[in-house]
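>>> got a sequence here, can you build the structure:
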Amino acid sequence: MKIQYCSDLHLEFGENSQFLQQSPLIPVADTLVLAGDITYLRSDFFENKFFDYVSDNWEQTFWIPGNHEYYCGIDMDKYQLSTPVAIRKNVFLLNNTSIKINGIFLIFSTLWSKVEKRYANYIQDNISDFECIVSGKQKLDVGTFNKLHKESLAFLRTETERLKSETKVIVTHHLPSNQCNAIEFLGSKLNSAFCTELSGFVEKTNAQAWIYGHSHRNMPEVKIGKTRLVTNQLGYVQHNEHKTFARDKVIEIVE
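Next up, the predicted model:
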């Protein structure tokens, strides 16, 4: 089974939308995975023509929210998403959910990272999530952020144990290992807002693949145990982060 994947399309920005209109994703698989930061979850996001395009060109598309989906003023509590939301008949927004396709399980979770306590104040003052995201009618804080991480990780642990003998692929927005991270970010005080070192857990999952996004850096494939960690991020076109993006990136999974 081939899975096409990408993330960080950031359709909320005109430059990104224009780029993808002029250079659209090329359908090369039946299943498309969108690993977060696709567009804002505003009240009108259903109307975005991008979803018409993916509906017409893939048999099924699965989109997990990243962090930027919530930058539009909505309360993120509105979108718990344990039950998939059908944007089109074959395009689904979902989180902390597993789907079985052709004998292969796709396990989806934003996997919010875990902010290190020693850098908590610095991160809260310097990461836009804490200014732009609302949770429970209040601005997101580190405590809630880490609670979301705990919930995401608990879901992934439960699902991978439940499906330990099954063929599976994990899809997250945040990075699950420092091995996925760009050298320029390692050692940064902000790093734990993007990445959590879970290499031991990644290996235990025995997933065939782990698709991630968030960093706007398309790192080479990494293998931890039996698991291939892959990414394909557009990033901010206005900052020339799109140069290594592939419109036809796929990974093949063997049942």
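>>> going by C-alpha atoms from here, please, whenever you check contacts or count neighbours.
Will do.
>>> which residues in the chain form helices?
Assigned by DSSP state H, the chain shows helices spanning 14-22, 49-57, 120-126, 129-132, 142-162, 199-205.
>>> what separates the closest residue in space to P84 that isn't next to it in sequence from N178, distance-wise?
Spatial nearest neighbour of P84, excluding adjacent residues (C-alpha to C-alpha, 6 or more residues apart in numbering): L94 at 4.5 Å. Remark: distance between L94 and N178 (C-alpha to C-alpha, to the nearest Å) = 26 Å.
>>> among those two, which residue is more densely surrounded?
The neighbour comparison of L94 against N178 (other C-alpha atoms under 10 Å) goes to L94, with 23 against 18.
>>> here's the other one to compare against:
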Amino acid sequence: MKIRYFSDLHLELLKTNQIERFIRQIPPGLDEICVLAGDIGNPYEPNYNTFIKFISKNFKKSFIIAGNHEYYNKKKNMTQIIKFLTTKFENFDNISFLNNNYEIYENHCFIGTTLWSQITNPYHEINDVYQIKDFNYIKYNRLNTICVNFLNDAISMNPDMDFVIITHHVPSNDLIDIEYKSPMLAPYNQWFYCHLNDFIEKNKDKIKCWIYGHTHTPGTNLIHDVHILCNPIGYPEQHSRADFLKTIEFL
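Have a look, this model is predicted:
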């Protein structure tokens, strides 16, 4: 099994000619699975549709989750956006939208959840609070609890499976880049990670890899011998990364 993985494309910030140029940099993977770990773009805009059609045509199977930016919408709430995304992907027979659900594919269980995080100090806010309709840190915490419970349930309901876990938020504080751990920035990290080291250790023999996003810092890490991977494309000014084509392969 070969997986090509991306996150944080932020297609909502690209002009039409930029999205076309970006797509041309991605070679087809007709024998590969594509994993998109959130913050792909605004699902209501043409850029998003252009990219999704490209993915469907050029990969044998794709799994996609929503990040926090998919919900940046002053007119539509999260429930409406999830319904819109679910309906959108029903039109593709080789793309699965995973929102606290999982799918068995080629003898592996692909689990997808945005994950969110636990906010202990609400006085250090980020754009999510202002850009997501009817949102606050209390809902953030509630969503995180739902997502973590879902992860535990998905594992327990499939005891004989190997897992590929896809989250948008970072699954461990250990993965936060050192530059963001300064006294000025550290209080904001609570919005980026959910510390699941114990969960990873408990299930290390079952998890083939864990793909995440949210941070724009690429990472190829091991936690308790589990591959924890991040391949963010980032904002347009970050698109010059020459090594943005990342894959992982296993039996």
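>>> just give the TM-score of the two.
The TM-score (TM-score structural alignment, normalised by the length of structure 2) is 0.87; 241 aligned residues with a C-alpha RMSD of 2.3 Å.
>>> what lines up with F194 of structure 1 in structure 2?
Under the alignment (TM-score structural alignment), F194 of structure 1 maps onto F192 of structure 2.
>>> repeat that for A120 of structure 1.
Aligning on TM-score structural alignment places A120 of structure 1 opposite P122 in structure 2.
>>> look up how far V250 of structure 1 lies from the aligned partner of G29 of structure 2 in structure 1.
Using TM-score structural alignment, the partner of G29 of structure 2 in structure 1 is P27. In this structure, P27 of structure 1 and V250 of structure 1 are 10 Å apart, going by C-alpha to C-alpha.
>>> name the residues contacting each of the two.
Both P27 of structure 1 and V250 are contacted by Q4, under the criterion C-alpha atoms under 8 Å, 6 or more residues apart in numbering.
>>> look at those two and report which has more neighbours.
Neighbour count, other C-alpha under 10 Å: between P27 of structure 1 and V250, V250 has more, with 21 against 17.
>>> rewinding a little: thought the match of F194 of structure 1 was touching H169?
Yes. With contact defined as C-alpha atoms under 8 Å, F192 of structure 2 reaches H169; the gap is 5.7 Å.
>>> how far away is N102 of structure 1 from T227 of structure 1?
Distance from N102 of structure 1 to T227 of structure 1, by C-alpha to C-alpha: 20 Å.
>>> test my guess that S7 of structure 1 contacts G213.
Yes. Counting by C-alpha under 8 Å, G213 is a contact partner of S7 of structure 1 at 5.7 Å.
>>> neighbour count for these two, which is higher?
Higher neighbour count among S7 of structure 1 and G213: G213, with 31 against 28, using other C-alpha under 10 Å.
>>> nearest spatial neighbour of that one, skipping sequence neighbours?
Counting by C-alpha to C-alpha, 6+ apart, the residue nearest G213 of structure 1 is H173, at 4.8 Å.
>>> these two touch, right, that neighbour and S215?
No. The pair H173 of structure 1 and S215 fails to qualify as a contact (C-alpha under 8 Å) at a distance of 9.1 Å.
>>> residue contacts, the residue at minimal distance from the centre of structure 2?
The residue lying closest to the centre of structure 2 (C-alpha atoms, centre = their mean) is A37, at 2.3 Å. With contacts defined as C-alpha under 8 Å, 6+ apart, A37 of structure 2 is in contact with 5-8, 64-67, 166-168, 211-213.
>>> could you count how many residues lie near the nearest residue to I200 of structure 2 once chain neighbours are set aside?
Leaving out its chain neighbours, the residue that sits closest to I200 of structure 2 by C-alpha to C-alpha, 6+ apart is H224, at 6.9 Å. As a burial measure, H224 of structure 2 scores 15 neighbours (other C-alpha under 10 Å).
>>> roughly how far apart are H224 of structure 2 and D162 of structure 2?
16 Å.
>>> distance check, whatever residue of structure 1 lines up with the residue nearest to I200 of structure 2 against A209 of structure 1.
The equivalent of H224 of structure 2 in structure 1 is G225 (alignment by TM-score structural alignment). Separation of G225 of structure 1 from A209 of structure 1 (C-alpha to C-alpha) stands at 11 Å.
>>> can you check E47 of structure 1 too?
Distance from E47 of structure 1 to A209 of structure 1, by C-alpha to C-alpha: 32 Å.
>>> now V54 of structure 1
V54 of structure 1 is 22 Å from A209 of structure 1, by C-alpha to C-alpha.
>>> so the two - more neighbours on which side?
Per other C-alpha under 10 Å, whichever of V54 of structure 1 and A209 has more neighbours is A209, with 25 against 21.
>>> how many neighbours does K243 of structure 1 have?
12.
>>> L190 of structure 1: which of the helices of structure 1 is closest?
helix 120-126 (5.8 Å; C-alpha to C-alpha).
>>> returning to that earlier point: list residues touching both of F192 and H169 of structure 2?
In contact with both F192 of structure 2 and H169: 116-117, 214-215, using C-alpha under 8 Å, 6+ apart.
>>> pick out whichever of the residues you listed sits closest to K133 of structure 2.
K133 of structure 2 lies nearest to W116 out of the shared contacts of F192 and H169 of structure 2, by C-alpha to C-alpha, at 15.9 Å.
>>> who has more neighbours, H173 and S215 of structure 1?
Per other C-alpha under 10 Å, whichever of H173 of structure 1 and S215 has more neighbours is H173, with 29 against 21.
>>> which residues does the aligned residue in structure 2 for the more buried one contact?
H173 of structure 1 maps onto H168 in structure 2, with residues paired by TM-score structural alignment. Residues in contact with H168 of structure 2 (C-alpha under 8 Å, 6+ apart) are 7, 37-39, 65-68, 113-116, 212-214.
>>> measure H168 of structure 2 to L13 of structure 2 for me?
19 Å.
>>> ok, back up a step: what's the farthest-apart pair in the contacts of H168 of structure 2?
The widest separation within these (C-alpha to C-alpha) is 15.2 Å, between S7 and W116.
>>> just to revisit the earlier point, any shared contact partners between S7 and G213 of structure 1?
35-36, 173, 231-233.
>>> output those as CSV; include the columns distance to R162 of structure 1.
Converted to CSV, the shared contacts of S7 and G213 of structure 1 look like this (distance: C-alpha to C-alpha, whole Å):
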residue, distance to R162 of structure 1
A35, 23
G36, 25
H173, 22
T231, 25
N232, 28
Q233, 30
